[in-house]
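Q: Could you look at this predicted model? Sequence included:
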Amino acid sequence: MGREASIDKSRGDAPLKPGKRVYAIGDVHGCDKQLKKLLKRIRKDLEGYEGKSHLVFLGDYIDRGPDSRGVIDRLIAGGLPGDKQHFLIGNHEVAMLQAFEGKALGWLAYGGIETLESYGVDKKALFAHPSIKKLLKAHLPPEHLEFFQSLKHSKRIGDYLFVHAGIRPGVPLEKQKERDLVWIRDDFLKSKKDHGVTVVHGHTITSKPQVKKNRIAVDTGCYATGTLTAVRLEGNAVDFITS
């Protein structure tokens, strides 16, 4: 872990009050081995810390990587570091839930195949089967479906707003559309507006985590690079931990 940057303090007080620490993990995408390593490092980092700690997952737990089922098994098993855990929804979970309702056949094209394989669906049978909806209902454990359906679109802690993709610039936080929170890209990434909070997000892959005046990006493309990243926030300090 190394010091990367500090948040601009022009708004006044530190984004987090003393005695509070937050870790936010970027897009996992079925990379259970890297998730295991990263959680171990976060747990180690928390040793001796006496304040309150939060662990935030920024969504996209499934698709593309080799073990989506293993990731969900790990998350619902409990015993995760931090006093409180918060699980946000990503666009890949949205697409999977739509496929579960028979509404998003395109899900297979950007990672759904790997997810179904991790749940024991044979690839040959997958393309021969007439209904992705029926395959999901037959192979997705009830507790996994419950987890996906419980995911939230955002979490605010202090002056940080955690979302999967970003927010619509110029729109009040309470009026943001759920679709933007999980899908937005260029309009948010190119914006230099002060959003009133620092937005912590994944969704858009960068070679290394980024710290801007109005946002922090932590999706380092684990399924392609082997690197899963978490941002560690405390007071004004911004640090990163990787798998």
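A: Right, received. Where do you want to start?

Q: make it CA atoms for all contacts and neighbour counts henceforth
A: Will do.

Q: Just the helices from this protein, written as ranges.
A: 32-45, 68-76, 91-100, 112-118, 123-128, 132-139, 142-150, 178-183, 186-189, 222-225 (DSSP state H).

Q: another structure for you, compare them:
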Amino acid sequence: MLKRLFSRKADPEPVVDDWPQAPDGTRVYAIGDVHGRLDLLDALLERIADESLRNPAESVHLVMLGDLIDRGPQSAQVVERLLTVPKGVDEMHLLMGNHEEALLEILDGAHSQLPGWIRYGGEQALQSYGLEDTSIFGDREALVAKIHAGIPASHVRLFRSMVDYVQIGDYLFVHAGIFPGRPLEQQQAHDLRWIRDEFLDDNRDHGVMVVHGHTITPDVDCRVNRIGIDTGAYRSGMLTALVIEGSSRRFLKTGQGIAA
């Protein structure tokens, strides 16, 4: 069952003396929720390739924070683009978002979730896969059959290969957040993909800097214990990437260049 996305106001970035660090020689690009905006993703990937050429790092990691699909017009094309590791990237990590989870559950038999998924962006995803006849949306069994036939097996395999989180140095990358106070190995997948207020409103030290998407803010949301980079690309036109290298970090934003 899909929950409605909502926006939260981003506070100014606090001044912190002891920044978390990435491993020596490692550069990490973390990209927020793409939601079917291939144009914006391509713009960031081109920037990454250019930076890697002009200023090489020993190891370049790309972390996609989930919700590649739904809402925007080109879900299928975004997934196809990420079937191969982009130029200038040594290792790519694909995290599962709640939208990919919902689609997989439908494909695995949870047909009752179809109306909610369609309402919260699934219709646009289906259209990107060529399923444009909305008259069939009321026939769940027929629609599921068309979804199975319309989504390439390579895309489904990519969805199933997505991971819950990845940790690189002092940074933990997740889709939505973590349940505060719970050890990483005891975190529940549902929280990692769906959590909001319990995580967003908690100021305690998590032992790592958590980088997440899922909750839209007008700009990057930097706190003492987390960094939110879902800037609502599908409706704002701003897709954001956090760039981490050593103890430094910066942001790439479509249409805005680099923000320190």
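A: Perfect, thanks for sending it. The model shown is predicted, which means the values in this text are computed figures rather than measured ones.

Q: For the residue most central in space within the first structure, give me its contacts.
A: Geometric centre of the first structure, nearest residue: residue 58, 2.0 Å, by C-alpha atoms, centre = their mean. Residues in contact with residue 58 of the first structure, defined by C-alpha atoms under 8 Å, 6 or more residues apart in numbering, are 24-27, 87-90, 162-164, 201-202.

Q: Just tell me what it corresponds to in the second structure.
A: Aligning on TM-score structural alignment places residue 58 of the first structure opposite residue 65 in the second structure.

Q: excluding its backbone neighbours, what's nearest the alignment partner in the second structure of residue 91 of the first structure?
A: When the second structure is aligned by TM-score structural alignment, the residue opposite residue 91 of the first structure is residue 98. Leaving aside its chain neighbours, residue 98 of the second structure sits nearest to residue 193 (5.1 Å; criterion: C-alpha to C-alpha, 6 or more residues apart in numbering).

Q: and if you look at residue 234 of the second structure?
A: Nearest to residue 234 of the second structure is residue 72, by C-alpha to C-alpha, 6+ apart, at 5.2 Å.

Q: Check the gap between the one you found and residue 38 of the second structure for me.
A: Remark: distance between residue 72 of the second structure and residue 38 of the second structure (C-alpha to C-alpha, to the nearest Å) = 9 Å.

Q: Could I get the contacting residues of the closest residue to residue 70 of the second structure other than its chain neighbours?
A: Leaving aside its chain neighbours, residue 70 of the second structure sits nearest to residue 121 (4.4 Å; criterion: C-alpha to C-alpha, 6+ apart). Contacts for residue 121 of the second structure (C-alpha under 8 Å, 6+ apart) come out as 70, 71, 72.

Q: Out of those residues, which comes closest to residue 160 of the second structure?
A: For those, the minimum distance to residue 160 of the second structure (C-alpha to C-alpha) is 16.6 Å, reached by residue 70.

Q: What about whichever residue in the first structure pairs up with residue 118 of the second structure, how many residues nearby?
A: Under the alignment defined by TM-score structural alignment, residue 118 of the second structure is paired with residue 108 of the first structure. Other residues within reach of residue 108 of the first structure, judged by other C-alpha atoms under 10 Å, total 19.
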